[in-house]
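# I would like the atomic coordinates for the input below:
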Amino acid sequence: MGARPIQTEDLLRAVTIAESSNGSPEVAISPDGRRVVFRRREGFPAENRYRVDLWTVDIAVGKARALTSHEFSVHPHAVLGPCWSPDSTCVAYVLPGAPARRIRLLHVDGGQQDFAIGSGAVVTGVGSSVLRWSPDGRLIAFVRGADEGNVPSHPLLAPEGSYLDDDVRHGIEIDLARGSTLGWQVPPPVQSLCVLDVQTGRVSQLGPRTLNVTGFDWSPDGRRLVVAGSTQHTGPAADSRSDLMIVDVASGELEPCLDQPGADEHPVWSPDGEWIAFVSHRGEHTWTVGGVPAVIRPDGSALTYPARGFEERLFDAGNIFWSADSSAMFVEYPYRLGRHLFRVPLREGDPVQVTPPGDHWHSSFSASSTGRVAFVRESPVDPQEVCVADLDSTSPRPVTRLNGHLADRIRPSVRHLSWRSADDRFDIHGLLMLPPDHADGRRYPLLVELVGGPTMVPAAFGSYAFPVLAMAARGYAVLVPNTRGRPGFGETFGRAIAAGDAEFAEPWRDAMGGVDLVIQQGWADPQRMGVMGHSYGALLLAYGLTRSDRFQAAAFHEGAVDTLRTMAFQWDSPDNIARCRENTGRGSPFEPAERDAILAESPLHHVHRIHTPVLIESGELSPAAMEAAIFANALHDRGVPMEYVVYPRTGHVTDEVALIADDYRRDVTWFDYWLRDVPLTDRVKQQRYDEWKRSMRARAAAQALDEPVHTTTRKDPRR
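Next comes the predicted model:
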């Protein structure tokens, strides 16, 4: 095909392996360190389907091949959770489909076995513990729940057959408000710890029936399992109230190991059997901030936090595994704008970064008994590939070339920027993408992406919600600022919003500091700027539009605008109340002073200040759908140009690849018109929008001269 700039179609066809940084690992290296098995997912936009299979690669040879050939699916999130047997001869994984009631064994020398798990389904959302072989290779431990299928359980997902309606597959564009609001899930039933005997096929439940398990691991002798869980809570409540317990495999008896407030999760037994490592919230009941690595003796003694004192550098620990000699843990951390592996000594010494420095994203680590690790590596411009490294060298060596079809795509250049916050409290960091042919002294239309969460701006391929890589290759400068309240830069920075900073005012000022810097450096044209955000990022965007007219266009995806209504609706239980306090830094919305403070930042209550055209997108089944409809109504009433799109069969995140393609197309078309004057195919719409542009230019000129503005800004541009 020849070299050309990367496009949205390339992003949709990129092969992916890891689902998320803290999700179930989809890479497994054999204990002998010779082979890697991994999940391979590829999207097919024209068919609106994904193909998800297991592949394997012989490390010495370096050639990958398929192990399975599953049916196509509209769901992209199938978790397979591959796990090698101790003798490296067999791979166990969760057979995709709905319901996920089978575990399949694939033998290296050929052949397979399927085992039914009885009622319920394998729970795949339990961190690093999907399937775990016992040390003797006789049993496989897993968690069984009531979920119908090994895709994330959500009441908003429609049945499989409803995804075949071609008439509405590409979105619904509407003028009048349409939407719905749905409450949160009822806490699900207990997730039980079970073991499968691979010789007899028998499945046994361990522990009391009230034990809800969120993570587990075997003891080296195979006689016990350590579990993270609760005997009193299920569902989201259990995620923030998990304790450590020991289950005797023979008797099923349960003994406490650690009982303290907050979450203690992702337990991993040391190879010598002396310690259990885990991620701990240090006895603090929190919902929105991360944890730190901890160790404890199996009898519940000697609780220690080995990385104590480094929280301002390393916080929000991810998956953990042990060194072969049990002298140290290896911990995944969000660090600066990347994700890296650190060696944390058990007793003495400082944490040491073992992955190469830089803005790269490393995830899904799997360690062999030989000291070799396999993992996924990517960057903002490099797609996911499986790499291997020895822990004593950690120089990544790719062993797959899954995205060779993208090798000749011309990609933007990426720069890591930093600037001081307006209140002089923090150094704010961000990624700046520049067109491949960028030149000094030339200014480009600027797009600012405000990531949702607030989660860390990831140095990962593609984008969280927008096709930023393709848009930068198209001629935009794209800034993605890591505003306060996000991981990657220590505990104080990550907890800034929960500690009392305004939920939107200071983060918005953080982002605008980055915009000012890019303009100052000569890369951005201040007369051609757009802003886009998803979820929290959309809310932050809406707040900013009520404070500034510096942006010529905006894209609002799955956000809220009535913050008082949102908080009042969620102020219904101790858990939700505490979560609201952490998310917003605010108190009760029913107290006059707090209510007034919330209203002061609420975008809806200042919507009359917005003069920026907005592309509004929402899933028809999303809890944020009503907020999108309200925002569309408000802009419609004010006569501000907007397009309101509701995607069918979609919740808070768009999953169907055909709908994602439609989403990307609309984003590109919207900003191309408003920032680059690219003509629209709809001439009538362009005439309306052109009229708005002229009125805004007249308004800006009049304001510059401090003269009255004679424009009819309440005129509906769609009429």
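# Please make it C-alpha for all contacts and neighbour counts, starting now.
Will do.
# Which parts of the stretch 301-450 of the chain are strands?
Ranges of strands in the stretch 301-450 of the chain, per DSSP state E, counting those that start in this stretch, are 320-322, 328-335, 338-345, 352-353, 361-367, 372-378, 385-390, 397-398, 409-410, 413-420, 427-434, 444-450.
# To compare with the earlier structure, here is another sequence to fold:
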Amino acid sequence: MNKYLLIISLAVLSFSTQATNLINDERIKDQKDCFSWIFTDYDSWRTMVKTQQSKKLASEGEVKGAMQSFDNTFGKENFNSYKNNLSCRTFMYQVDGIDVHGYVIKPKLSQKKLPVLIFNRGGNGNFGKVSFPNMMPNLFPIANEGFVIIGSQYRGTLSKNTLLDEFGGKDVNDVIALFDFIPNIEGADPQRVGMYGHSRGGMQTFLALNKMKGIKAIASIAGATDLLEELKFRPFMEKIYSRQIPDYQENKAAELEKRSVLKWVNKLPSNTPILLLHGANDKRVSVNNSIELAAALTENSIPHKLVIYPDDNHALTQNKENAHKELISWFREYL
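Now for the predicted structure:
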């Protein structure tokens, strides 16, 4: 009898992890619930993290401190609230014949169609991929305010060939492709679409905007706007550029200029408002990137708003809630 009970239990567990589709499009494959596996409930997630910390840290006091930090960052009450209020799916789609991973997050209950935000992540390859621990503090709070969020992990991420990511090359197609799925997202309004990105995602946002129609407003958080100049501020990026960008050694200046919106501000649509957020103490991307872009937007009569957070860092750690309020207010105004 116990054997049969075990089989039934496993079947129920398997069924519970299957997600109803949020995107009704035959091009979208393998939709899975974000709130599954160890993320089915807060305690199972916390237990796994504690087990990992116990293996890494020397003392019980250090483990206790690490778990206190975990609870301060996430929290059971927040987790349960988001699980009750939001639907979240990961999925697979194809661009240029390549399998690409994506995700979609939306409020469960709404009496009307909701505006959509395409989010562009930072990093490169698997570094910076959007995982559940990244979604919860960064994307869930915005989706919870009445937005559908859809994003790409970019080609090569979660695969064996991370060099497929060209850091602003053909991977921009992975962002553009998302737009075609929006009409098929349950409860999404395809007439109200915005886009925003953090760090490298700011660059992706400007590159995609120049190739897309129907984007009503955008935002860039700590984005690089002049990659060649930025190398003087952070020479480490030479290693990333040379590895990810095709023909970099032969055409360094040209390839970086292609990815630098400051070099082609006049090509941006003049009727798409732009929000720029940046920490004044950003050690990864100089705040001058946003300051100089704001000046160029003024010269080209492109509507924009620049917000600089004094003493804050690349992730806007000290002002995360304020930054979320800026984003929410911006897109509510223009979408």
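# Mind checking the TM-score on these two?
Here the TM-score for the pair of chains, by TM-score structural alignment, normalised by the length of structure 2, is 0.72; 281 aligned residues with a Cα RMSD of 3.6 Å.
# any chance of the strands of the stretch 301-450 of structure 1 in JSON lines, with mean neighbour count and distance to Ala538 of structure 1 too?
JSON lines is the format used below for the strands of the stretch 301-450 of structure 1 (neighbours: other Cα atoms under 10 Å; distance: least, Cα to Cα, whole Å):
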{"stretch": "strand 320-322", "mean neighbour count": "23", "distance to Ala538 of structure 1": "33"}
{"stretch": "strand 328-335", "mean neighbour count": "25", "distance to Ala538 of structure 1": "23"}
{"stretch": "strand 338-345", "mean neighbour count": "23", "distance to Ala538 of structure 1": "23"}
{"stretch": "strand 352-353", "mean neighbour count": "15", "distance to Ala538 of structure 1": "34"}
{"stretch": "strand 361-367", "mean neighbour count": "26", "distance to Ala538 of structure 1": "24"}
{"stretch": "strand 372-378", "mean neighbour count": "25", "distance to Ala538 of structure 1": "26"}
{"stretch": "strand 385-390", "mean neighbour count": "22", "distance to Ala538 of structure 1": "31"}
{"stretch": "strand 397-398", "mean neighbour count": "16", "distance to Ala538 of structure 1": "36"}
{"stretch": "strand 409-410", "mean neighbour count": "18", "distance to Ala538 of structure 1": "30"}
{"stretch": "strand 413-420", "mean neighbour count": "16", "distance to Ala538 of structure 1": "22"}
{"stretch": "strand 427-434", "mean neighbour count": "23", "distance to Ala538 of structure 1": "18"}
{"stretch": "strand 444-450", "mean neighbour count": "27", "distance to Ala538 of structure 1": "7"}
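# Which one, of these, ends up nearest to Ala593 of structure 1?
Evaluated over the strands of the stretch 301-450 of structure 1, closeness to Ala593 of structure 1 peaks at strand 444-450, with 28.7 Å, by Cα to Cα.
# That closest one vs structure 2, average offset?
Superposing on structure 2 and averaging over aligned pairs (mean Cα distance after the TM-score superposition for structure 1), strand 444-450 of structure 1 comes out at 1.1 Å.
# what span of structure 2 lines up against that strand?
Counting by TM-score structural alignment, strand 444-450 of structure 1 pairs with residues 114-120 of structure 2.
# ok now the matching stretch, how far from the chain's centre?
10 Å (Cα atoms, centre = their mean, to the nearest Å).
# List of residues touching stretch 149-161 of structure 2?
98-106, 116-121, 125-126, 129-130, 139, 143, 162-165, 171-172, 174-175, 178 (Cα atoms under 8 Å, 6 or more residues apart in numbering).
# let's see it at 7 Å
100-106, 116-120, 125-126, 129-130, 143, 162-165, 171, 174-175 (Cα atoms under 7 Å, 6 or more residues apart in numbering).
# Let me know which of the strands of the stretch 301-450 of structure 1 is the nearest to Asp655 of structure 1.
Nearest to Asp655 of structure 1, of these and by Cα to Cα, is strand 444-450 at 19.9 Å.
# what angle do that closest one and strand 427-434 make?
Orientation check (axes from the mean of the first three to the mean of the last three Cα atoms, to 10 degrees): strand 444-450 of structure 1 against strand 427-434 gives 130 degrees.
# what's downstream of strand 444-450 of structure 1, the next helix or strand?
helix 468-473 (DSSP states H and E).
# In structure 2, what stretch matches the very next helix or strand once past that following helix?
The C-terminal neighbour of helix 468-473 of structure 1 among helices and strands, as given by DSSP H and E, is strand 477-482. Alignment of strand 477-482 of structure 1 against structure 2: residues 148-153, by TM-score structural alignment.
# quick one: buried residues of that stretch?
Using 16 or more other Cα atoms under 10 Å as the test for burial, stretch 148-153 of structure 2 gives Val148, Ile149, Ile150, Gly151, Ser152, Gln153.
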